[in-house]
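J.: My questions concern the predicted model and sequence given below.
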Amino acid sequence: MRIYGVTGWKNAGKTGLMERLVTEITGRGFTVSTVKHAHHTFDVDHPGKDSHRHRVAGASEVILSSRNRVAHMTELRGDAEPQLSDLLLRLAPVDLVLIEGYKRDNHPKVEAHRAETGNDLIAPGDPTIRAVASDVPLELDRPVFDLNDTKGIADFVLSEVGL
């Protein structure tokens, strides 16, 4: 499976770039899935709903299914967070999986960067970052794209993965 990441510090523009890349790449006829890492507690379920009641009752996994979508929730209940490689095995085959976050994993990535955040670039110390998408011009030893150049970034990513 071909994978490519979008990484960067908080408020760097990762999610917006991911959204635009998914739209651009699927618009070209490719199938895309995504994996997003969250550093905080999150929930896709709501108190009072049947699936939430199943989880609270102690179910390890709950699959919620309708004619529009399927959600598969797994409660870790103290177990370790799954590795990215294990999560990828759960996905149905697609042309490309775009991964948001997972800075420390070893897959190729584009770093999203916004100068206003005041954060240093990750790229200079990380060879897995193959390009940077920034809102300001930068001098680096790898390609630098305008953060809003979705077409150019998509061309780069698709070339990198051989699509």
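T.: Received, thanks.
J.: can we go C-alpha only for contacts and neighbour counts from here?
T.: Fine.
J.: so residue 138 touches residue 145, yeah?
T.: No: look at residue 138 against residue 145 with C-alpha atoms under 8 Å: they stay out of range, at 9.1 Å.
J.: Alongside the first one, take a look at this:
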Amino acid sequence: MKLYGIVGWKNAGKTGLMERLVTEITGRGLSVSTVKHAHHVFDVDQPGKDSYRHRQAGATEVLLASRKRFALMHELRESEEPSLAELLTKLSRVDLVLVEGYKRDAHPKIEAFRAVTGNTLIAPDDPTVRAVASDSPVEIDRPVFDLDDTVAIADFILSEVGL
């Protein structure tokens, strides 16, 4: 599977860019899966629901299934957070996996950047950031795209991974 990341600081536009890229790339007939790193504890089900009760009772994994989708929840309990490489082995085969976050991992990435946040660029200190998608001009030794130019960004990613 081909892998490409979208990184950036909070409120840089990562999720919106991911959403637009998935729409654009799947619209070209390619299959895409996504991985999103969360820096906080999260729950995909709700207190009181059967799957939540199964997990609370101590189940290591709960697979919730319907005719439209399934979700596999794996409780880490006392284990460490799995690496991106470990998580990728759990995905079905697709043409491209887009990863939001995991900025310290070695896969190629585009940095989403919004000047209004006041954050500095990640790219100058990270050679795995191959380009920047920004809402304002940026001086850097790599390609810079308009943050809203989804077609050009998708073209760049697909060219980078050979699709």
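T.: That came through, no problem. Note that the structure is predicted; figures quoted are calculated from it, not measured.
J.: that older thread, and residue 138 and residue 145 of the first structure? which has more neighbours close in?
T.: residue 145 (22 against 13; other C-alpha atoms under 10 Å).
J.: For residue 153 of the first structure, see how far away that one is.
T.: According to C-alpha to C-alpha, to the nearest Å, residue 145 of the first structure and residue 153 of the first structure sit 7 Å apart.
J.: and for those two, which residues touch both?
T.: Counting by C-alpha atoms under 8 Å, 6 or more residues apart in numbering, the contacts common to residue 145 of the first structure and residue 153 are residue 133.
J.: The helix ranked longest in the first structure: how far from the chain's middle?
T.: Longest helix of the first structure, by residue count under DSSP state H: helix 14-27. Taking C-alpha atoms, centre = their mean, to the nearest Å, the mean C-alpha location of helix 14-27 of the first structure is offset from the chain mean by 10 Å.
J.: swap in stretch 80-95 of the first structure?
T.: 12 Å.
J.: Can you give me the end-to-end span of that stretch?
T.: End-to-end distance for stretch 80-95 of the first structure, by C-alpha to C-alpha: 29 Å.
J.: Who are the contact partners of the most centrally placed residue in the first structure?
T.: Taking C-alpha atoms, centre = their mean, the centroid of the first structure lies closest to residue 100, which sits 2.1 Å from it. Taking C-alpha under 8 Å, 6+ apart as the criterion, residue 100 of the first structure is in contact with 5-7, 14-15, 18, 34-37.
J.: Pick out whichever of the residues you listed sits closest to residue 158 of the first structure.
T.: For the contacts of residue 100 of the first structure, the closest approach to residue 158 of the first structure (C-alpha to C-alpha) belongs to residue 5, at 11.9 Å.
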